[in-house]
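*Asks:* Coordinates only, no sequence provided:
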């Protein structure tokens, strides 16, 4: 088993050569116009999210692949036109989307490596800055990297202020569908995006639930960042990808439910996600050296299904951010000493507060009350948390579930991807974790982690039976 200290020399020396760069605009002319960001978009800082797809089969000619990707992208941008635009600061000092069909930066590249030689466990060496493009202009960048023996990696990077993972997945599925060479004009298209910002308009008058103030903080309330000193970055954030077997997930869930309360004859069973988050929160606490500090756990909640039935139906195709990040705060001592079942109850409690329509309506109103000033989820605020006289100087981590995003639908015409993952080394102080269904479709999870090095050491030392480094052997090379 690979350890944290062992670098993958092959991937560190992996050279990716760019062979062509161009800009792909929407196929049909679009009338230039402005599209405001919603109040929920305005909660996102200027950070980029990456996602990549690995394919082992493709047409022999590189030009055929590039042509299919480029043509279908140009067609997809007719419907997903915000991805072809630019973010501009308006007179109020807020970001606003200029839909001018500036286009998407499209990069072609080659790498002298087989797909099965990519180190999926250590994307810092094999993926970062190599197979997922850096977005320099616009709001979306795409890179197609051709590997030896027919391998291909399609990587995308998008501005989080424009889209959440749900919206990006809508686009990717739509783009892939248009690329299908056997697609008939009569074939039904996937859902087209909705840009109806009024779905997320504030109420008049605004009505803010007190719980929102505990989850979000205006930028104006944040203290200046702490000065860094030599040696203060001794515990950097690094990236790994693991897999967890279905048996281990079932075991964690059973432990999390060991003291489940029976209400009206029904046992309140914690979900696999809540159970996993509780397990991870305990690991985060165990990695802290000072047992007196606070450890924080946040979970990304998609609000599309939290609204009334009629609005939820419209939001099912809404393009933009409809997310909230509730979080919990407990001392390291509590988390390490209490049972997994107790911690799971704490996760359920803070998560439940953000799963109602009132929560999202209040969050929209909270943003409105602070405009044009920006706000941020407290879990991201690092050492202070925005609370007067209170220090949150312990570890923090955010979990975002990717369970609904099935890679099989991102088939551009040469077969489903053999693997896909988000890539989000976002640069903040809080760690980021995304569990996704395994491509083996056997109930296992693949877990992307961008967290502190000390936490990874703790995980690989004490939970190696749960978090196993992702390898092509695990994926059985079943398409290679």
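*Replies:* Cool, the structure landed. Only a predicted model underlies this, so the values are computations on that prediction, with no experimental measurement involved. Numbering: from 1, shown residues only.
*Asks:* From here on, just use CA atoms for contacts and neighbour counts.
*Replies:* Will do.
*Asks:* mind checking the longest helix of the chain?
*Replies:* In the chain, with assignment by DSSP state H, the single longest helix is helix 62-79.
*Asks:* Can you list the buried residues in that one?
*Replies:* For helix 62-79, burial by neighbour count (16 or more other Cα atoms under 10 Å) applies to 65, 68-79.
*Asks:* ditto for stretch 360-372
*Replies:* For stretch 360-372, burial by neighbour count (16+ other Cα under 10 Å) applies to 360, 361, 362, 363, 364, 365, 366, 367, 368.
*Asks:* The fourth one contacts residue 207, doesn't it?
*Replies:* The reference is to residue 363. No - judged on Cα atoms under 8 Å, residue 363 makes no contact with residue 207 at a distance of 9.3 Å.
*Asks:* still on that earlier bit, which helices and strands sit right next to the longest helix of the chain?
*Replies:* Secondary-structure packing of helix 62-79 (3 or more Cα pairs under 8 Å, 6 or more residues apart in numbering; DSSP states H and E): strand 16-24, helix 165-179.
*Asks:* those strands in the stretch 1-150 of the chain, which residues are they?
*Replies:* For the stretch 1-150 of the chain, applying DSSP state E, counting those that start in this stretch gives strands covering 16-24, 33-36, 48-55, 86-89, 95-99, 104-114, 140-148.
*Asks:* Comparison target below:
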């Protein structure tokens, strides 16, 4: 076990990088699916070993990052804008080319000294920047060992993780003067509501207008649970074992979700009778027959179906029984019909904002959302080789938990979790599945890939 250390990060410079090409200022409405997202910022970070040595100096490396970022923003122009309100009070994108805030920093630690299992200590407020203005901000942090951490934080109302992954891959390709492997599309018509379409009442079970929900409890009197951030890994063989135990026809994500659901039920309080679990479903492969424009669509194409089970029932259920429940409500949402209905449902309620019900605590028990990290840019090579490690970072406050498993090329999964402490304890009581991500694990992976 390599010991971690407390360390400090010093900001050495702040600049703003605008798109390299001039842009006619204009406003771009958000899609109906974008409008389902509250103002949340999501972080992602990538750790590179010996990046500075490969680039000669840190200054050379940063100059290359900035120059290529400016060129990439010419293609991904929404990231150079800012979110404003329209006359109806809805958020929309002002494409002004205000640019991306770029932070340069230096850490007094080596990569091998950082304990990524506890990102509250190693990442939060240090390696991932806080976005103050605009849609996207970036931070490049030099480590003592010559390593570099490249991180960004983006406004979830403008882009989902899929869109941001496309951007990071394109940015890395631009640094290397390689052709872009994916070109984004901004065709909002792909998510237009249907004329005079009947609104499907099934969406009412998953989403609700904010105006129909009771006000949140007074923070001065409510005893809200304190959530923490953790990163685990699941060995490839354990992922395979979980899927086999979940039964025929179940995906790895469904098996993982079933396992997590049972573990959260174990940590439920005595007065919590039900436990809710949701899964983020990406609609790109379902809409428009999965055509190329839809697969390259920039924005949010997400739905969050969920299920509710009695805590006592979960205690007595086998993994395959729970996985059958997960498969049922995930499959129902993984269709073109569901996403078309969702687009129409939002249209029928505008401009009143709506939200996924699982976030609202209506059921009165533990709730958690699982989102697949498939497509994480683990191959993003800025000229220094692929990252040694990376993860999302999404500390969105207390309430419903958020867990994102990230498949790696090795078959292992890195799992980012934002959960109340009691649920973290339940996960760590199952060490054969959720293993704390140690620096030893990262270093061993680096050595095995050399």
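*Replies:* Yep, that arrived. This structure is a prediction, so every number in the text was calculated from the model and none was measured.
*Asks:* In CSV: the strands of the stretch 1-150 of the first structure, plus mean neighbour count and distance to residue 435 of the first structure.
*Replies:* Output for these, formatted as CSV (neighbours: other Cα atoms under 10 Å; distance: least, Cα to Cα, whole Å):
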stretch, mean neighbour count, distance to residue 435 of the first structure
strand 16-24, 14, 28
strand 33-36, 15, 32
strand 48-55, 22, 14
strand 86-89, 17, 30
strand 95-99, 21, 31
strand 104-114, 19, 26
strand 140-148, 23, 23
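*Asks:* Identify whichever of the ones you listed lies nearest to residue 228 of the first structure.
*Replies:* Counting by Cα to Cα, residue 228 of the first structure lies closest to strand 48-55 out of the strands of the stretch 1-150 of the first structure; the figure is 24.0 Å.
*Asks:* close enough to count as contact, residue 315 of the first structure and residue 308?
*Replies:* No - judged on Cα under 8 Å, residue 315 of the first structure makes no contact with residue 308 at a distance of 10.2 Å.
*Asks:* So which of the two has more stuff around it?
*Replies:* Legend: neighbour count by other Cα atoms under 10 Å for residue 315 of the first structure and residue 308, higher for residue 315 (23 against 11).
*Asks:* Just tell me what that one corresponds to in the second structure.
*Replies:* Using TM-score structural alignment, the partner of residue 315 of the first structure in the second structure is residue 294.
*Asks:* Mind listing what's buried along whichever strand or helix holds that match?
*Replies:* Assigned by DSSP states H and E, residue 294 of the second structure belongs to helix 292-295. For helix 292-295 of the second structure, a neighbour-count test (16+ other Cα under 10 Å) marks 293, 294, 295 as buried.
*Asks:* ok, back up a step: nearest to residue 479 of the first structure, of the strands of the stretch 1-150 of the first structure?
*Replies:* strand 48-55 (8.7 Å).
*Asks:* After superposing, tell me the mean distance of the closest one to the second structure.
*Replies:* Compared with the second structure after fitting, strand 48-55 of the first structure has a mean deviation of 0.2 Å; criterion: mean Cα distance after the TM-score superposition for the first structure.
*Asks:* can you pull out the helices in the stretch 251-400 of the second structure?
*Replies:* Taking DSSP state H, counting those that start in this stretch to define them, one finds helices in the stretch 251-400 of the second structure at 252-266, 292-295, 311-316, 319-333, 336-349.
*Asks:* Thank you, goodbye.
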